[in-house]
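In: Dropping a prediction and its sequence here:
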Amino acid sequence: MQANATNPDTPNPPRSPVVRDATLADFDAIARIYAHYVENALATFEEVAPGADEMRARHAAVVAAGLPYLVAVADGAVLGYAYATAYRSRSAYRHTIEDSVYIADGMNGRGIGMALLSELIARCEAGPWRQVIAVIGNSGNAGSIALHARLGFEHVGVLRQVGFKHGQWVDTVLMQRSLGERDARTRAASARG
């Protein structure tokens, strides 16, 4: 990738990255992307960054559950990743999933998250799931909140001070989106009154 003219350490993003299923070869990059958020941000409540082998094991569990795990790639570089997991382990939650989206440091605001989350939603709509939940660490995470809102997620709540990371109490924002045509009709009908 060529360097960004304003910051030689930041690569220029592609105009439209390719979103595809993650492969085992992607996990060194995925682990680096995630480590940034673990070590420097409040987007995840994990406090010790897992290595690539642990991230591969997590990927295997997602795929074994029949859920998507995607990467956005350009010029051979992984720019971000997204996946869905079961929302909760109790059986009555079996039609509800949770999404996660992480973008490489310096690549936010360039459409990569939109490409990943759009494809993740499309893949999940093709499955048996009815609802997707976004559990957004840090109520100040305006980028993630806006991304989810643009893709039809509704703000459904805030869990106040449920995490303690980097010396501060952190809220969690809950957003929810119905999946599938049947639920799109329900959303449209309720919007009309």
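Out: That came in fine, so what should we check first? Residues are numbered from 1 along each chain as shown.

In: only C-alpha atoms for contact and neighbour calcs from this point on.
Out: Noted.

In: Excluding sequence neighbours, find me the nearest residue to the residue nearest the centre of the chain.
Out: Nearest to the mean C-alpha position of the chain, counting by CA atoms, centre = their mean, stands Val101 at 1.6 Å. Once flanking residues are discounted, Val101 sits nearest to Ala82: 4.3 Å by CA to CA, 6 or more residues apart in numbering.

In: ok, now how distant is that neighbour from Ser100?
Out: The span separating Ala82 from Ser100 equals 5 Å under the rule CA to CA, to the nearest Å.

In: more neighbours, those two?
Out: Remark: of Ala82 and Ser100, Ala82 carries more neighbours, 24 against 20, as counted by other CA atoms under 10 Å.

In: thought that one was touching Ile112?
Out: No. Applying CA atoms under 8 Å, one finds Ala82 not in contact with Ile112, separated by 10.3 Å.

In: Would you map the strands across the protein?
Out: 18-21, 69-74, 77-86, 96-103, 131-137, 154-165, 168-178 (DSSP state E).

In: let's bring in a second one:
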Amino acid sequence: MSILVRPSSDADLASITEIYAHAVMHGTASFEFAPPDRAEMARRRAALLDNGYPYLVAEREGEILGYAYAGPYRPRPAYRSTVEDSIYVAPAAHRLGIGRELLSRLITECMARDFRLMVAVIGDEESHGSIRLHASLGFEHVGVLKGIGYKHERWLATVLMQKSLGPGTAEPPTRPVP
């Protein structure tokens, strides 16, 4: 069965909300404590899309198995060519290559929009799958912020990885200053 990675639609929001809720409640990819409702997830998605960022889903036979998006790394204008990636996979779809499909397509979509650098901010040094996934797609490890968050009754680190996109920093950015 093939996986279709496509732009997300409003019809995907229930699945996206459910996948994210599980990640919030049981994982460390998000440092939120309470899962946002569907309306908040719709607002967040719309804000990204309205600002030209890609927001994708992975689908198999009509079932959403995961989603990914790129968003601003930081809000200041000098960061306009840098994006942060986010990838969430449904628990039943872990270890099926869904994350790789999503991240590969996300990279392609960001290069098409002339973003120059993608940053992965990975919650927890124990997120070996996410760290390996990013490394396998050319991300380099650039640092660890130790004890940056406290969730699930323990201190968590954040692993920072980055990947140049297109010409990277070899040329000035072409994205206009907002």
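Out: Structure received. Everything numeric here is computed off the predicted structure, so don't read it as measured data.

In: TM-score for these two?
Out: After superposition, the two chains reach a TM-score (TM-score structural alignment, normalised by the length of structure 2) of 0.93; 171 aligned residues with a CA RMSD of 1.4 Å.

In: picking that back up, which ones are touching the residue nearest to Val101 of structure 1?
Out: Tyr69, Leu70, Val71, Asp99, Ser100, Val101, Tyr102, Leu116, Leu117, Leu120 (CA atoms under 8 Å, 6 or more residues apart in numbering).

In: ok, those in structure 2: which stay?
Out: Retained in structure 2 by both residues aligned by TM-score structural alignment, their matches' CA atoms under 8 Å are the following of the contacts of Ala82 of structure 1: Tyr69, Leu70, Val71, Asp99, Ser100, Val101, Tyr102, Leu116, Leu117, Leu120.

In: want to throw these into CSV with distance to Gly163 of structure 1?
Out: Shown next, in CSV, are the kept ones among the contacts of Ala82 of structure 1 (distance: CA to CA, whole Å):
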residue, distance to Gly163 of structure 1
Tyr69, 26
Leu70, 27
Val71, 28
Asp99, 19
Ser100, 17
Val101, 19
Tyr102, 19
Leu116, 26
Leu117, 25
Leu120, 27
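
In: Just give me the closest of those residues to Ala191 of structure 1.
Out: Closest approach between the kept ones among the contacts of Ala82 of structure 1 and Ala191 of structure 1, by CA to CA: Leu117, at 23.2 Å.

In: That closest one touches Ile103, doesn't it?
Out: No. Using CA under 8 Å, Leu117 of structure 1 is not in contact with Ile103, being 11.0 Å away.

In: Buried residues of stretch 89-102 of structure 2, list them for me.
Out: Neighbour counts over stretch 89-102 of structure 2 (16 or more other CA atoms under 10 Å) mark Val89, Ala90, Ile98, Gly99, Arg100, Glu101, Leu102 as buried.

In: next one: stretch 132-151 of structure 1
Out: Buried-residue list, stretch 132-151 of structure 1, by 16+ other CA under 10 Å: Val132, Ile133, Ala134, Val135, Ile136, Gly137, Asn138, Ser139, Ser144, Ile145, Leu147, His148.
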